[in-house]
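Participant: Curious how this folds, go ahead:
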Amino acid sequence: FDAQPRADYANQILNRAVQSGEPVTVRVVEINELPVIQVNGVNLLTVTRKDAPEGMTREEQAQRWISRIEFAIKLAQEQRRPEYIRKAILLSAFCVVGAIALSFALGWIWRNWLPRLIHLRQTNSQQLLESFLPLSLAVVRVFLWLLTVIYISNQFAQTRIWSRRIIDVLFFSFAEPIIPLGDKSYSVIQLLILLGLFSGLLIVSRSATKLLRSRILLFTGISRGAQETIALIACYTLIFIGTLVLLQLWGLDLSSLNIFAGVLGVGIGLGLQGIAKEFVSGLAIIFERHIEVGDFVNVGEYMGTVERIGLRSTQIRTLDEVAMIVPNSRFLEKEFVNWNHGNYVSRIRLPVPVAFGEDLSQVREALIDAAKDYPQVVSQPAPRVFFIGYGESSLEFELLVWIADPRRHPQIKSDLYFRIDASLRSRNIQIPFPQRDLHFRSSLPVELSRQAEAQLNNSLNNGKREESKAE
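Facilitator: Alright, predicted model coming up:
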């Protein structure tokens, strides 16, 4: 007989013995010089020489199996009694309540604690992690309820076969090599292990990059932007080499991925043009170094410090302490201002109007005095004052100063204006108000209402009385 029919026949005998509820007799008899195990006088199975391990006789193996069969039958009869079923139902109810409470607790953690943790860590893939949270919560909840169903169904003899089938299906789905990749097939568990190893590779690469940045590059004396560029190139190089080594150790033939590489190339040409464009732009920024970490830049209407340069985007911390993500292609396609590129100082222009008739040399001296003692203004180049011209209401001057910290541009400009105002006031130099002259042509007829005409006459009469009193 085949193994499966023999197993089904043995299960039928054991089920009848268990369901009878009566004491079961299990013994060994010898038939044709072979030990045969009987249950209530019915032959269950024959113990052959292949069934006994080395160093044990067939009779000893038969006695071991008898002990296990008697224990299993006794346990099965115990689990079919009403007392046990009541306890199992009560335990199952507690399991359901616990699973519901744990599901709500997981939801609270995923909605409140994990987003806050991701925000505090300021990871480079913060948006990706936040978008992945709902999916991960759904996976954890499904796994929780699957374990609950398996545990509850395993408590009852009538439903234990369901739990065994669920476990068999899960084992087949995760452990059987059903995913072809190259010349071999891999199971879901193997791919999950590969993803885990790749995640470990990413963690090791980033840790090595941080160690390189903090323990080696920090003491080389090179600029911060150059340090970040070297660290970034080292990180991606480690990831690339580590991925190749990991795939080779995994037994994956890289030559079998040529078709996948071709399909990926077509996908990049059709649907991934934007990502490829940002990737190439990131490489150009890293190697050309028109912009580096720590530079103070103007991008559109925003000003800020470059905090991170990635292969797809650049993160800038604005003056409002807001992180702004800029696609790398924007730095290649549109104009931007890098206040630190090629020079460590930057210039500030401060327009200053003064009233007509003021002494120009006094104005120049006041502006120079306001700038030369300010600690944030560098001595070379020295502050300069230019007389721009005559405005509609004022004499137009412009003070030019150079600073070493462009990130403090607004604060320094505000402080200088405070100092300029104090310096002008100390010299009694007036800052003019806008003036307008209004001329009326007397030939034009002007019609006034009675109330306006009466008020005008009263004003004229009052003026005449005051003049006569003064005389």
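Participant: drop to CA atoms for contacts and neighbour counts, all remaining ones
Facilitator: Fine.
Participant: isn't there a helix covering residue 291?
Facilitator: No. Looking at residue 291 with DSSP: H, G, I helix; E, B strand; the rest coil, it is coil, so not inside a helix.
Participant: dump the residue contacts of it.
Facilitator: 285, 338, 341 (Cα atoms under 8 Å, 6 or more residues apart in numbering).
Participant: The second one: neighbouring residues, count only.
Facilitator: A count of nearby residues for residue 338, using other Cα atoms under 10 Å, gives 22.
Participant: Name the helix or strand for the residue lying closest to it once chain neighbours are set aside, please.
Facilitator: Distances taken as Cα to Cα, 6 or more residues apart in numbering put residue 297 closest to residue 338, at 4.4 Å, once the chain neighbours are dropped. Here residue 297 sits within strand 296-299, counting by DSSP states H and E.
Participant: That strand packs against which elements?
Facilitator: strand 302-309, strand 337-338 (3 or more Cα pairs under 8 Å, 6 or more residues apart in numbering; DSSP states H and E).
Participant: If you count neighbours, what's buried in the longest one?
Facilitator: In this case it means strand 302-309. Across strand 302-309, burial judged by 16 or more other Cα atoms under 10 Å covers 303-309.
Participant: Please give the structure of this sequence too, so both can be compared:
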Amino acid sequence: MNRQLRDVARALREARDAIDSVSIDIGHYHISLLNALWMVFVVLCTFYGARLAARIGRIMVRRVSSLDPTQKVLTEKLVTLAVWALAFFTAIDVLGISLTALTVFSGAFGLAIGFGLQKTFGNMIAGIILLMDRSIKPGDVVAVSDGKGNTFGEVKKIGLRAVSVTTRDNREYLIPNEILMTSQVENWSYSSREVAISIPVGVAYGSDIDLAERLLLEAARSAPRVLQKPAPGVLLSAFGPSAIEMQVVCWIDDPEMGVGNVRSEVLKAAWHLFRQQGVEIPFPQSDVHLRDSDGLRAVARILAERPATD
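Facilitator: From the prediction side, this is the model:
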């Protein structure tokens, strides 16, 4: 038995020596096939081991009930970065690479960050800052200005590079973290999820505005998503050129569900109540005044001289 083990060990040493004999010299460095295979093995073990460790770390963080969702996301990112940094330096130590040999590489890497990767690292730092100050959290409803309009939706995920915002039509926008740091952002649920909605309504002159106010309040209360506390209100905003302009102010606590459907429900209910109670919704009107002139008199003469026809 011992002889068989010695034979196996001798065969393994011969195979190792045969693989190690296949080599090339680059300057002062001697690279053999055995060393290359060992490096590939260490890199693969480090890569998959770091992925597994990072996943286990994220699972453990998610199970901590004392952290809120934002703190959990931040802790997950920090744990992931720490695991990959530890795996990198462990692999270097196992391969026997001196850190001084990485001086040139670190200088080139610094230049790459300064020129080509500054946006990437800027977004990473901005993402960490957003998670630390908790100004934007997963589940918040935000409106971000992009120069052409506002992207309105719910924050689904805060990554190291971008924030995922899902709109009501199920479109998912990936907004770089730097934009959220440097642009004006409306956070509809930063300190409270209660949001006020203003709905303009016009009634005709001559209408009973007290009756119109009661009907508008009834229409607002009938909408399922409108809160009863704070209670809806009606304001007389202006005497417009064609209508008495009023505003219905109501509150909701689920802005991620959108506001257009609430406006539609309130206006639809107001339309039916106005028709039942005889409150008129006006259409645009204008008075035309004609000044006396020779041309106008000539037209009047021509019309008066024209024979009447059926």
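Participant: still on that earlier bit, so where is the strand holding residue 297 of structure 1 in structure 2?
Facilitator: Counting by TM-score structural alignment, strand 296-299 of structure 1 pairs with residues 141-144 of structure 2.
Participant: That stretch vs structure 1, average distance?
Facilitator: With mean Cα distance after the TM-score superposition for structure 1, stretch 141-144 of structure 2 departs from structure 1 by a mean of 0.9 Å once superposed.
Participant: mind listing what residue 120 of structure 2 touches?
Facilitator: Taking Cα under 8 Å, 6+ apart, we find residue 120 of structure 2 in contact with residue 161.
Participant: Now check structure 1 for the residue matching it.
Facilitator: By TM-score structural alignment, residue 120 of structure 2 lines up with residue 275.
Participant: Give me the aligned partner of residue 210 of structure 2 over in structure 1.
Facilitator: Using TM-score structural alignment, the equivalent of residue 210 of structure 2 in structure 1 is residue 361.
Participant: oh sorry, the question was meant for residue 228 of structure 2
Facilitator: Matched by TM-score structural alignment, residue 228 of structure 2 corresponds to residue 379 in structure 1.
Participant: tell me which element residue 411 of structure 1 is part of?
Facilitator: Using DSSP H and E, residue 411 of structure 1 sits in helix 409-426.
Participant: what residues does that helix touch?
Facilitator: By Cα under 8 Å, 6+ apart, helix 409-426 of structure 1 touches 348, 350, 363, 366-367, 369-371, 374, 376, 430.
Participant: Please repeat the previous calculation with a cut-off of 10 Å.
Facilitator: 296, 303, 319, 346-352, 354, 362-363, 365-371, 373-377, 399, 401, 403, 405-406, 428-431 (Cα atoms under 10 Å, 6 or more residues apart in numbering).
Participant: mind checking what residue 263 of structure 1 lines up with in structure 2?
Facilitator: Match for residue 263 of structure 1 (TM-score structural alignment): residue 108.
Participant: ok, that match - contacts?
Facilitator: 102, 114.
Participant: What of the one 4 residues further on?
Facilitator: Neighbour list for residue 112 of structure 2: 106, 118 [criterion: Cα under 10 Å, 6+ apart].
Participant: now residue 431 of structure 1
Facilitator: Contacts here follow Cα under 10 Å, 6+ apart; on that basis residue 431 of structure 1 touches 352-356, 358, 393-395, 421, 424-425.
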